[in-house]
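**Q** Following is a predicted model, sequence given first.
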Amino acid sequence: MKKIIIIVLINILALLVGLFVVNKKFWQDEVQTTVVAGIIPGISFPDISNPLPSIPLPSLPTNPEDLMNIALDNIIDKKHKPTSDPFIFLIFWLTLGYNLQPSDKYTVVNSSKTLYTSSGNSIWESLLNPLATPHYLWYQSTDKENWKRMYSETDKYLTVTPNKVGTVYYKQATIWYWQVPANFTDIVYSKVASVTTLPKYRDADKLTVTADGDYLYNNQENDSTIFVKGLPSPSDATGNITWSVDDSSLATVDKKTGQVIANKNGKSGIVRITGELSNTAKSSVKGSIDIKVGGGLDDMTVHEGDTAKFDIRGHFDQKPTSVVWHKILPNGQDKVVSDDDTMSYTTPKTSYNDNLDKYFAVMTITNGTKNKQIKTNLANLSVLKNDRPDVSIKGTIFNDKGSHNDTGEILWNVSSGDILTFKLNMSYSNPNGALTNGLIGLRVPKTMQPEAITLDNKNISGLDFSQVPNPDNSEEKIFVINNIDLANSAGEHSLEIKGRVGEMGKILSYKSMFMFQCNNAYTGSPFEVDSNPLVWYLGHDMITLKAYEWKYQNIDETTKGKLVKRQKNDSEVLHVDDNRINKASTTLSLYQYNPFNLNNDITLSAETRYYKKDGSFVPIGGKNGVVVEETTEGVPLKSIFWSLDEGPLLYVLPRELTLGSYTTLFTWQLSQSIPNTNLSVTKNS
């Protein structure tokens, strides 16, 4: 009896001391009684001034381990739902939970399988209860409804060896306490995992590897860790997975659990984790995944004039309370550049003076009055001197006789002997581009002759100018200005080329274009850019007409006294190219000197009428023509189109008709205020 009394009192004293250390607010008489009564049923505190032998005690276990199990069973709810996933801020647990849940396993009779778990308490609870340690309880069920505690299993991992085919379910509870548990102790509950025993081994064909994240920190006091997981195919493969790492100086991996832990030496790089699943009847299968190890920020390299963006790497279940970005200047000065609590920072446009600047971020998480901070590594900013060419060119064209558009990109009425002025304006805004060995080319007709060339008002001649055939067009050549060197200059440059137009034959238009080519003095890489096209239309001081025939619909007895239209034709009936330099007022007329006849013998009993858009008509015949189009001075004559209700239509007279195909000739006549050009064309109908 005295032994039991001493054991009880020792446990009670341990509990009270633990409670006092953990949280002083529980050191109250009435709370003491409630807590202890909740752990050891049937015991209450009497007046401790009474002699010990007079205390009435129930029958209790004498083994301290049994007493602890009674306490734990009274606290833990074996049917409790799984605890939510923890919030982990890189290396800090903000809430308690499991970061590795037990997973389903498949095996055969008498072949052991191990369920692996990993759980953690929050940093805030660890600060309040620094002496508390985790204790593990395992539960077993065959139906996921009725659970039995496995009293002999108190390790973090559970190994089972099934003795028959079937499925058994397991789950774990983890409780943190010092010496003895209490009702208010932190507890987490895992998800349910199954161990299924199959009649025979099943091999895997494939292994897919996943990870909780893709980045680990190498510069923190606490371990930066994640778990890798293997997903076999088929999913009920019975083999075991063994994990390995290709570079243990970057990170290590637990060969059984798949826990990856980064180095703390600041070594950065990419580490490959490989899982190998064993098979029985064939070779093992492997899968791997890459994980980056670093200090939180990556070094950045940008060209001068670009911005640089630094992103904080890693997985965050919860955003930090604050994020402050710092910049370390080459002279060592620390400057806060942003405190807007963002996980990335974008610099202003850089200049070469920003080269070798360093950046880092400080993240803070807060709970009440307690703070935790994580500082990233120093990330280097490298700014490359901007030696990229920044050249824009624009061409214009002018004729000494005028007649160009507002932008100077189109000319009209160009003829042989005209002197055209081609101008190229070059904008070069980066003196560091160092463009050397450059040339400017101008594509022109092979009959054009150069008159004068100037670059920035300086004459170009001799070896700096040449004419070469265009290898892509035998009717063209290229004016080439050589030895363009912009290595030490920036701003605006102007090139002017005057050329005399030669014989152009029947060409009606031509397109010229400037081409600028050079080499980058630093890289040696070529650079080229083309200008806008320069179009010039040639005026041959003539007007050309091309007529097309038309046909009428059939004529028979039913069409007597009616109007017969032409057959449908959406094309032009007269094509006009008006290339006159001086466009005088012009009149275009249509004549039918002879009636429709059959074999030059029988005349068709019909009258030709020319219908206008307003529905009025004018008879055509003999010397009576009709004006089709008129233009004023300076206006070009356009091609002629007719709708079915317009133009020359046939009115069939109510007379005898002779079957056959009738034809006639229509004559287009052109007249203008200066000596006119006439063109006659036949029309079959």
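**A** Now that the structure is in, tell me what you want to look at.
**Q** For the rest of this, base every contact and every neighbour count on C-alpha atoms.
**A** Fine.
**Q** Identify the residue nearest L545 in space, chain neighbours excluded?
**A** Nearest residue to L545, sequence neighbours excluded (Cα to Cα, 6 or more residues apart in numbering): V576, at 4.8 Å.
**Q** Hmm, the one you found is touching L588, no?
**A** No. Using Cα atoms under 8 Å, V576 makes no contact with L588, being 10.7 Å away.
**Q** Comparison target, given below:
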Amino acid sequence: MKHLRCLITIFSLLLGSAGALMTESITPIQADSSYPTNGTPSGPPFQFLGGYLVGGFSQQPADINTISDQSYSLTVNGNRGFFDPLFLNNITWYEYGDNHKWTQVNQTNLLPATLTTSTHVTQVTTRYYQAALNYSGFLSSKTFWSQTAKVTISPQAVSATDISVDAASDTLPNGNSINMQAILTPSNATDKVTWSIDNSSIASIDANVGTLTANSDTKKYGPVKVTATTANGLSASKQMYVGALQDTVVPEGQTATFSVKGFPTGSSIIDWHQVTPDGTDTIATNQPNISAGTGTNQLKNGILTIKNTTYAQNDYRYYADIQLPDGSQKATTNSATLEVIKGQDLSLDAVPNFVFRKSDQTPLSISDIAKGTTLTASKTVDVKNQTGNYDGNDRNALFVYDPRPASSGWRLSASMSPFTNSQTGQIFGGHGGLATLTMIDTTGQAVGQLVDNQTNTLIKSNSKPNLTADADLSPSTLTLQPTSLVTPGQYDATIYWTLANVPNP
């Protein structure tokens, strides 16, 4: 029987009054490939080591919902590629109106380029806008066309009833940008949308238009949760990944894969590299049991497969050299780590150190507690083995490893202590039982529930041999019942996990 403890930090409770920032009611909405175009939109640019190997629009114009006679703005930014003509000539804006024709409405020679205008309507009306970016040289010129942006104009304000978040890709190589898309219901809702992320150390986001930019340092990569929040309080999130490669965790003996994502269509892998902990760099595909195959978007050799992993490969790192579509430029991905979990016996190899916060990342207040609220988990490094007394991880990972071919199964249970103010020692609500942790995996399936009253709860029971269970519990929530017995400070609780080598009590 194995017993693990982990720390669960719930919130830092602050006293204070709420404030509001007044902004214009302009809402970025999802782009649509069916929009009319004045010129064929160019492919996305690609940046590497501070320079653009492929030119184009690094910031696209975002779709907007707005109100009659209210000013609205569209902004683009762009960069020339390594082999593009040297001089910026102009940026021209075009509008597609009720006459179903494209008309030039603005021209400038400065980047970023912003078009600001307004329209009077008596019924819901649409306008489309597209920008052309022209570079010229002594003997040549090159024009990039932006995506088409749709502006929906309503006679009066329309409140959103639902929101979701999407993006053209869930992976963003270091140094590059992507437009996040807020999809509102109804489609002409005019509520202002504000954007935020949970990990500013690896990416940044424009709070107004949702342009997500990955850190250019290839050592900074990993998941980042992007959240869109409407002015009337609706919110939704999407998990994005900074870096073309992500870390992989597998039990010893299992197959591990690394997949390159986010590079332009038509790219191909030249070589995969393997780097040992002592820094020895070799071609990975020259090693036994390692091969490369077609990856996402038909990327040649875009997936690296490592069969029959051994614990000796733990902490090996892998990266890829890539040929870009024009055939003249090369780039290198970030390097990602292979973590091999060693285990000959039944083992509980990972339990999460949860941190819960409000979905909009604002401080939790006394008034929130008085009404009752639900908090969401966030990935963070500030509780990882904070005191040396906890065995949890900061990736919200749960992992049970059972390599035994003739086992009778196993049983995983857990209990949670009451939440206690780490400064005052006060128990949340005066006694346990007012906080419910709902553990949810990334498929949306509920793994189990714990109440902060030390009740032991069965999480999973397995009666089959040689069965490994793993889950990413990042979508988990914590529901706090209304109470007035709470004081400012940080509230912590401890989850006690017990893994027994029998399937039944």
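**A** Structure received. Keep in mind that this is a model prediction, so the values were computed, not measured.
**Q** TM-score for these two?
**A** Overlay of the two chains. TM-score (TM-score structural alignment, normalised by the length of the second structure): 0.51; 306 aligned residues with a Cα RMSD of 3.9 Å.
**Q** hmm, back to that, list the buried ones in whichever strand or helix holds the residue nearest to L545 of the first structure?
**A** Assessed by DSSP states H and E, V576 of the first structure sits inside strand 574-578. Going by neighbour count (16 or more other Cα atoms under 10 Å), the buried part of strand 574-578 of the first structure is 574-576, 578.
**Q** Would you mind finding the match for the residue nearest to L545 of the first structure in the second structure?
**A** Alignment note: V576 of the first structure maps to a gap in the second structure; criterion TM-score structural alignment.
**Q** so the helix or strand just after the strand holding V576 of the first structure aligns onto which residues of the second structure?
**A** Heading C-terminal from strand 574-578 of the first structure, the first helix or strand you meet, by DSSP H and E, is strand 586-591. Residue correspondence for strand 586-591 of the first structure in the second structure, counting by TM-score structural alignment: none.
**Q** Report all helices and strands that the longest helix seen in the first structure contacts.
**A** In the first structure, with assignment by DSSP state H, the single longest helix is helix 2-22. The criterion is 3 or more Cα pairs under 8 Å, 6 or more residues apart in numbering; DSSP states H and E, and there are no helices or strands that helix 2-22 of the first structure contacts.
**Q** if I look at the residue nearest to L545 of the first structure, how far off is E629 of the first structure?
**A** The gap separating V576 of the first structure from E629 of the first structure is 12 Å, by Cα to Cα, to the nearest Å.
**Q** Ok, I497 of the first structure next?
**A** 42 Å.
**Q** These two: which has the busier surroundings?
**A** The residue with more neighbours, out of I497 of the first structure and E629, is I497; 19 against 15, by other Cα atoms under 10 Å.
**Q** Now which residue in the second structure aligns to that one?
**A** Checking with TM-score structural alignment, I497 of the first structure has no match.
**Q** Equivalent analysis for the one 10 residues further on, please.
**A** Residue mapping for I507 of the first structure onto the second structure gives no partner, with TM-score structural alignment as the criterion.
**Q** Going along the chain, name the helices of the first structure.
**A** Under DSSP H, the first structure gives helices at 2-22, 29-39, 64-75, 123-128.
**Q** want to throw those helices into TSV with distance to I602 of the first structure?
**A** Supplementary listing: the helices of the first structure in TSV, determined by distance: least, Cα to Cα, whole Å:
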stretch	distance to I602 of the first structure
helix 2-22	129
helix 29-39	132
helix 64-75	125
helix 123-128	116
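**Q** of those, which approaches G296 of the first structure most closely?
**A** Judged by Cα to Cα, the one of the helices of the first structure that comes nearest to G296 of the first structure is helix 123-128, at 21.1 Å.
**Q** Touching the closest one from outside, list them.
**A** For helix 123-128 of the first structure, contacts defined as Cα atoms under 8 Å, 6 or more residues apart in numbering pick out 22-23, 92-95, 132, 367.
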